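K.L.:
here are the coordinates; sequence isn't available:
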C-alpha cells in the first residue's frame, strides 16, 4: 500500500511540475523549464524508493551490462553493410519499376486497348 501512495505522490509531483510550466506563463522560460525539471526529478526520486522503482533500477543496470557486451561493428564493416543495403534498395527499385511498367502496359494497351 505504501508503494501505491509513493507512486501517486510521484505522479502528482510530475503533474505539478508540468502545471507550473503553464501557470508561470509570464515568467522567464528558464524558470518554467526548471519547474518541469524539478517536478520530474522529485517524482523520480520518490518513485525510485518504491519496489517497482527498485526493479526498474535493476533492469536498467542489467540492460547497461548487456549493452557493454555487444560487439559493435568497426567503420569498414559499417560502410560495407550500408553499401549492400543501398545496392539492394536500388536493385529492388529497378525491379519494381519494370514490373509496374509491364503491368501498366499490359492493362492499358493490351487489355483495355488505350494506346498512350
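P.N.:
Happy to help now that I have it. What you see is a predicted model, and the numbers here were worked out from it, not measured in a lab.
K.L.:
contacts and neighbour counts: CA atoms only from here.
P.N.:
Fine.
K.L.:
Tell me the buried residues in the helix ranked longest in the chain?
P.N.:
Under DSSP state H, the helix in the chain containing the largest number of residues is helix 75-105. By 16 or more other C-alpha atoms under 10 Å, the buried positions in helix 75-105 come out as residue 105.
K.L.:
Over to stretch 27-42?
P.N.:
Using 16+ other C-alpha under 10 Å as the test for burial, stretch 27-42 gives 32, 33, 35, 36, 37, 38, 39, 40, 41, 42.
K.L.:
Name all residues that make contact with the fifth one.
P.N.:
Residue 37 makes contact with residue 17, according to C-alpha atoms under 8 Å, 6 or more residues apart in numbering.
K.L.:
what do you get if the cut-off is 10 Å, keeping everything else the same?
P.N.:
14, 17, 18, 21, 31, 43 (C-alpha atoms under 10 Å, 6 or more residues apart in numbering).
K.L.:
Kindly report the same for the third one.
P.N.:
Applying C-alpha under 10 Å, 6+ apart to residue 35 gives the contacts 14, 16, 17, 18, 19, 20, 21, 22, 24, 29, 41.
K.L.:
Comparison target, given below:
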C-alpha cells in the first residue's frame, strides 16, 4: 500500500510540474521548462523508492550489462551488409517493374486491345 501512495505522490509531482508550466505563462520560458524538469525529477526520485522503481533500476542495470556483451559488427561488415541490402532492393525493384510492365502489356495490348499511342 505504501508503494501505491508513493507512486501516486510521484504522479502528483509530475502533474504539478506540468501545471506550473501553464501557470507561469507570463514568465520566461526557461523558468517554465525548469518547473517541468523539477516536477519530473522530483516524481522520479519519489518513484525510485518504490518496489517497482527498484525493479526498474535493476532491470536497467541488467539491460546495460547485456548490451555490453553484444558483439557489434565492424564498420566493414556494416557497409557490406548495407550494400547487399541496397543491391537486393534494386534487383527487387527491377523485377517488380518488369513484372508490372509484362502484365500491363499482356492485359492492355493483347487481351483488351487498348493500344496506346
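P.N.:
Structure received. Fair warning: this is a prediction, and the values are worked out from it, not measured in the lab.
K.L.:
one step back: dump the contacts of residue 35 of structure 1 to CSV, plus secondary structure and distance to residue 93 of structure 1.
P.N.:
Below are those laid out as CSV (DSSP: H, G, I helix; E, B strand; the rest coil; distance: C-alpha to C-alpha, whole Å):
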residue, secondary structure, distance to residue 93 of structure 1
14, helix, 48
16, helix, 52
17, helix, 50
18, helix, 47
19, helix, 50
20, helix, 52
21, helix, 49
22, helix, 49
24, coil, 53
29, helix, 48
41, helix, 49
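K.L.:
re earlier: post-alignment, the longest helix of structure 1 versus structure 2, mean distance?
P.N.:
Its aligned residues in structure 2 lie a mean 0.9 Å from helix 75-105 of structure 1 after superposition (mean C-alpha distance after the TM-score superposition for structure 1).
K.L.:
Tell me the helices and strands packed up against that helix.
P.N.:
Contact partners of helix 75-105 of structure 1 among helices and strands, from 3 or more C-alpha pairs under 10 Å, 6 or more residues apart in numbering; DSSP states H and E: none.
K.L.:
Mind picking the two most distant members of the contacts of residue 37 of structure 1?
P.N.:
Longest distance between any two of the contacts of residue 37 of structure 1 is 18.2 Å, between 31 and 43; criterion C-alpha to C-alpha.
K.L.:
ok, now how distant is the equivalent of residue 29 of structure 1 over in structure 2 from residue 110 of structure 2?
P.N.:
Here residue 29 of structure 1 is matched to residue 29 in structure 2, going by TM-score structural alignment. Using C-alpha to C-alpha, to the nearest Å, residue 29 of structure 2 is found at 69 Å from residue 110 of structure 2.
K.L.:
and if you look at residue 25 of structure 2?
P.N.:
For residue 25 of structure 2 relative to residue 110 of structure 2 (C-alpha to C-alpha), the value is 70 Å.
K.L.:
Once you drop chain neighbours, what's closest to residue 18 of structure 1?
P.N.:
residue 36 (5.2 Å; C-alpha to C-alpha, 6 or more residues apart in numbering).
K.L.:
Tell me the secondary structure at the one you found.
P.N.:
Classification of residue 36 of structure 1 by DSSP: H, G, I helix; E, B strand; the rest coil places it in helix.
K.L.:
dump the residue contacts of it.
P.N.:
Residue 36 of structure 1 makes contacts with 13, 14, 15, 16, 17, 18, 19, 20, 21, 22, 42, as judged by C-alpha under 10 Å, 6+ apart.
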